[in-house]
Structures are given as C-alpha cells and as structure tokens.
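*Asks:* Below is the sequence, then the predicted model.
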Amino acid sequence: MAAANQTAVLEFSLQGFSEDPQLRGLLSTLFLLLYLVALVGNSLIVAAVSLSSGLHTPMYFFLVNLAILDIACTSTVLPKLLQGLVAPANTISYRGCLAQLFFLTWFLGAELLLLTAMAFDRYMAICRPLHYGTMMSWPLCTLLAMTVWMVSAISTSVHTGLMARLTFCGPNLIQHFLCEIPTLLLLSCSPTALNSVMIVIADVYFGVVNFLLTLASYGCIVASVLRIRSAAGKRRAFSTCSSHLLVVILYYSAVIYTYFLPGSGTSMENGKVVAVLYTAVSPALNPLIYTLRNKDVKAALWKVVPSSK
C-alpha cells in the first residue's frame, strides 16, 4: 500500500469457516442449496398471495413483506459468502463492506419490526375479532408496512453514517464472514463511543422493546385462547399464530445471541454459526413453516406451480 494510503484501509479480509478444501466445497453446496430454497420458496409465497384473491388479507399482506425481506436479506450475504468459499482470497472493498452493512442492518431491523406488526395483527384477529375488520384496514396495514421499512432505513442510515466517519488504519481482518457493526468497530482506530451508544439505543428499541411488545401480544393471545371452551376452537385459534410464533422464537434467538453476547473467543466462532441462522437458514425455513400447516397457502401454491410450467 502506498505511503499516502497507510492510514486508510481500502479493503477488508473476511474470515471464512475453514481452510479445508473438502469442507469448503461441502459448505459451498450447502449454502447454495439454502440460497436457492430461500429464493424459490419466498418467491412462491409472494406469487401465491398476489395471484390468489382469497389471500388478500392483512395476515398474508404482512407475510409477503416478510418473504421480500427474507429474499433481500439472504441475497445481501450469501452471494458474497459463496464467492469467498470458492475464491482463493476472501476480500471485500471498504465501500462494499459499508454497503453490505447498510442493507443487512436495514433488512434485519425491518424484520424485527415486521414480526411485531404481525403479532399485533394476530392479537387483533384472536382477541378483538369483532373489531378486526375495522382496525386492520388496508390504509392502516399499508402505513404499518411503510413504517417498518422507513424506520429501519432511517436507523440504518444513522449507523452507516457514523461508521463511515471512522478511520480504519489496520489490521483489516474481519473475524466474520460478513460485515456487521460490532465486528467492524473492533478494527477502527478512531473513538467509537458514539457508535456504541447508538448501538445500545438501537438494540433496546429493535430488540428489547419489540420483543416485549411481541411477547405481550402473544400473552394476550394465549389468555384469550385458553378462555375458549371448545377444543376445536382452541386448535383453530392456535393454528393461526403458531407458525408466526415459531418464526419469532427462531429469529429472536439468533439475533439476541449475536448482538447481546460478547463477540470474542469461542463466542465469535459460534456467532458465525448463529449468523447463518438468520441470514440463510431462517429465510429458507420461513416459507416451509408458513405453508406446511396452512391449507389456504398450500392451495394457492398448487394453483401457481402448474401455471408456471
């Protein structure tokens, strides 16, 4: 690097999973399969809901937003991960790293907000069924969806802007397979106190507050379902929210582990595995979770698949 550039890192090296060629080949196949499943599965969800008038309800409107977020999130990470597994050198430019950080943080934050909106929708449907049609109107649903995307985008813009003002003068090895705020802060040679404060504020809002709101919604849902006398009514009520609850548990478990536990030692290695859960495994599993127990979506998918042949 030229003398004039000794104080500025132009690219970062990403730490992969293994240097073993056979294991790298196996991981490449696994991640490619997960990526294809996520793309195909979530695209089918979007197509099925869009083409089936019977699914034009608030619940499936939010499900389409979730599918779009899953496609965007996995597409932000997995192509670069796959490239790093097959290329001799796994590097990413400074601008490319900030771009990946921006979009990944945007989509992760939006998904947390969206899960809260979906929990509120299920609360209204089960606990306030007589007011559901009035409260969950299309203008309100559209406003909620727009708020989810915009609030997360604004928060991410602030974090990315604060990250861009930092100086990186070496080392340039990111101990992760992607660019995230916590791992990048470890490499900065500038004061990061303001960044750390903003991270805490974002973690409290996106993680703690939204988790508590989701938990409160499901607490009310469980209490309401338990008051239903018939067993068939209880099963029907639980079936409408069990899939979403499973997605919430899987997603929050991975995100909380990543952003609330120290990123050093063995936890850093475990963090890579956990990051795979919310960037690859969760986007691939969500379409299966939402369709295996949903007769309406399965029926709509059967209409979409033959028409695409």
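*Replies:* The structure has been received and is ready for your questions.

*Asks:* going forward, measure contacts between C-alpha atoms and count neighbours the same way
*Replies:* OK.

*Asks:* Just the buried residues of the host helix or strand of residue 84, please?
*Replies:* If you go by DSSP states H and E, residue 84 is part of helix 58-86. For helix 58-86, burial by neighbour count (16 or more other CA atoms under 10 Å) applies to 58-78, 80-82, 84-85.

*Asks:* Give me the nearest residue to the residue positioned nearest the centre of the chain, chain neighbours excluded.
*Replies:* By CA atoms, centre = their mean, the chain has its centre lying nearest to residue 108, at 4.0 Å. Excluding the flanking residues, the one nearest residue 108 by CA to CA, 6 or more residues apart in numbering is residue 73, at 7.3 Å.

*Asks:* if you go through the stretch 101-250 of the chain in chain order, where are the strands?
*Replies:* Applying DSSP state E, counting those that start in this stretch to the stretch 101-250 of the chain gives strands spanning 173-174.

*Asks:* ok, second structure coming up, stack it against the first:
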Amino acid sequence: MLGCIFQYFYTSFLRFWLKWLLRQLTGKCELQRICAGYKAAAGRTARAEYSLESSKSKLLRASVTAEEDAVEDYVEKIIKEKNVKEQKDPTFKKNLSICLLQITGYKNLYQCVEELRKEVFDCEKEEHENMLLKLWDLLMPSTKLESRVTKQWGDIGFQGDDPKTDFRGMGMLGLTNLVFFSENYTEASRQVLSHANHPKLGYSYAIVGINLTEMAYSLLKSGALKPHFYNCVEGRPQMKHFHQLYCYLAYEFNKFWIQEEPESIMEFNLYREKFHEKVKRLLLDPDVTLILKVDSTN
C-alpha cells in the first residue's frame, strides 16, 4: 500500500519537479540526459520509452506508436517542443531516432506476430502445404514422405496423421518458426530432432516446438523481450528477429531437457515452466541478448 502511495505521489508530483530542477541545473531536458547518459542499448531505450509514455505532452506520448516513416517527423517535433539546441547537443537527434525506431518497432513486431498467429493453417492453400512439406524435407532428407496424411509425421513429433490439427493454437506462426529453425540452422535442428527421438529422454519435437512458439509469443506480448530486442537490433526489430529468438528457445530447451533428465514426457509441463522461469530471469538483465550459439561438440 505504501509503495502504491509513493508511486502515485512520485508520478503525479515529485517527478515533475525533479525533472524541472534537473533541467535548470543541466540545461537539458530528461530525454537529452537519457540519450547522453546511457549507451545505445536497452538501458537507454527503456528509459526513453518510460519518459515518453509518462510525459504530460500528447506529442511525446503519441510518438511511441508512430509509424516507421513518421519517426523522423516526431523527432523533429520533439526537438522543437523541448527547445533542444542541436548545435549544443549534436548526437541527440540520432540517438532519439534510434530509441523511437526500437520502441515503435517492438509494438509493430507484436502486431505482425499476432497476425501470423491468427492465420489458420489451410491445407487448401498451396503456400501452406508447401511449407509443411518443406519442413519434412529439411528434417528428414533421406526419407520420402509416403503420403500427405500418414503416421510418418509422428517421426518429427506431430501428434496425428495430419499435422494441420496441431497448428490450431499458434496458427501459421508455429509452422513458420519450425521451418525457419530447420532452414537457417539445419544441422542444429536435426540434432535437436535426434535428441527428441531418444528412447528414454525423447519428446515430441514439433509439438514442443509449437509450445515454445507460444512461450516466445507470450514473452513478446508481455514486453519481457524488450531488453533482448533493444540490445540486439539497432532500429526496428523485424519478423526474422522473432524467428531467431524462437531458434534460441528451441535449441536451449533441448539442452535444458537433456540436462534435467525428466522421468518421462508426462513431466513436460513442469520442466517447461522451469525453463520459462529461467528465460524470464535472463531477461531481467538489462544487457541480455538471447542469441543462439550452436555447440559444435554435440
């Protein structure tokens, strides 16, 4: 209760006067101090985002939802509204532009991911079918698929004879992630599949992959992935960056599962949650970067 009261008092009164005092002492607005005082990474962008969203200025609050082609215009307007002298602070414009591209890019990335998640796998669409068959060819290059509907799909971790039913939760996002991993990290994905088919420590490769897509999606939706993307991408994160994050999760979960040695697949939810908590702890580090590093020794 006391914490809530202090937070209200700080955001409503104290923060305004503190900003005013620091402006008088330094001759710089809060955004200038942030852009000059922190390196180009999550620390700077997160603070700039809070400053913009907490501002009493409608212009500043609106800037965090700007379209990509409007970012520079917002930067110019912010410079004018905050009366920033560019001659005295020549790096401010560039630094603020990077922050805004990252902030608005994250929001746009979530929208793109959400759209792909809502896209239902349709076996009548040639594009969808070709992507599914491509997944098989990438993972099982020496084994021919006998037919479109077959028990063979179980060899790469689908539940039934027709994988289309397994994409209901994550839609085309789940399939796209699986194909991206197999196409861009072919040897690593085949290595993970071989581990998933282990007689004792095995798990359903494709089903777990779709489950990890849901994990990546929930982390993105909650904002937990902001430090990662703000550190990894200087500008607007794209769909490929989300797919790469999935690849990290798929590879690292496999390592985690093997190290933990669960008694059976019936304990999947328990270890899935333990892995989820591990990732969330990593994301609390402001310098975090969840980049896939393939272990050549495995």
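*Replies:* Happy to help now that I have it. Just so you know, these numbers come straight off a predicted model, no measurement behind them.

*Asks:* And the TM-score between them?
*Replies:* Comparison of the two superposed chains (TM-score structural alignment, normalised by the length of the second structure) gives a TM-score of 0.25, and 125 aligned residues with a CA RMSD of 6.3 Å.

*Asks:* any idea how far residue 235 of the first structure is from residue 225 of the first structure?
*Replies:* 9 Å (CA to CA, to the nearest Å).

*Asks:* Mind checking which of those two has more residues around it?
*Replies:* residue 225 (20 against 13; other CA atoms under 10 Å).

*Asks:* pretty sure that one is touching residue 236, no?
*Replies:* No - at 9.5 Å, residue 225 of the first structure and residue 236 do not qualify as touching, with contact defined as CA atoms under 8 Å.

*Asks:* what about residue 80 of the second structure, helix or strand, and which?
*Replies:* helix 71-81.

*Asks:* Report the angle between the helix or strand following that helix and helix 71-81.
*Replies:* With elements assigned by DSSP H and E, the helix or strand that comes after helix 71-81 of the second structure is helix 92-118. Interaxial angle of helix 92-118 of the second structure relative to helix 71-81 (axes from the mean of the first three to the mean of the last three CA atoms, to 10 degrees): 140 degrees.

*Asks:* Packing partners of helix 92-118 of the second structure?
*Replies:* Judged by 3 or more CA pairs under 8 Å, 6 or more residues apart in numbering; DSSP states H and E, the packing partners of helix 92-118 of the second structure are helix 30-37, helix 42-54, helix 71-81, helix 171-184, helix 205-222, helix 226-232, helix 239-260.

*Asks:* Number of residues surrounding residue 173 of the second structure?
*Replies:* 24.

*Asks:* pretty sure it is touching residue 113, no?
*Replies:* Yes - the criterion here is CA under 8 Å, and residue 173 of the second structure meets it with residue 113 at 7.2 Å.

*Asks:* which strands and helices sit next to the lengthiest helix in the first structure?
*Replies:* With secondary structure taken from DSSP state H, the first structure has its longest helix at helix 94-127. Where contact means 3+ CA pairs under 8 Å, 6+ apart, helix 94-127 of the first structure is packed against strand 11-14, helix 58-86, helix 129-135, helix 138-164, helix 210-226, helix 242-260.

*Asks:* quick one: buried residues of the fifth one?
*Replies:* It stands for helix 210-226 of the first structure. 210, 211, 213, 214, 215, 217, 218, 221, 222, 224, 225.

*Asks:* Residue 26 of the first structure: which of those is nearest?
*Replies:* residue 211 (35.5 Å; CA to CA).

*Asks:* And that closest one, how close does it get to residue 143 of the first structure?
*Replies:* Residue 211 of the first structure is 21 Å from residue 143 of the first structure, by CA to CA.

*Asks:* measure stretch 26-34 of the second structure end to end?
*Replies:* 12 Å.

*Asks:* quick one: contacts for residue 43 of the first structure?
*Replies:* Listed by CA atoms under 8 Å, 6 or more residues apart in numbering, the contact partners of residue 43 of the first structure are 67, 68, 71.

*Asks:* For the first one, give me its contacts.
*Replies:* Residues counted as contacts of residue 67 of the first structure (CA under 8 Å, 6+ apart) are 42, 43, 45, 46, 283, 286, 287.

*Asks:* please redo it, this time with the cut-off set to 7 Å
*Replies:* Listed by CA atoms under 7 Å, 6 or more residues apart in numbering, the contact partners of residue 67 of the first structure are 42, 45, 46.

*Asks:* Near the first one, how many other residues are there?
*Replies:* Neighbour count of residue 42 of the first structure, defined by other CA under 10 Å: 27.
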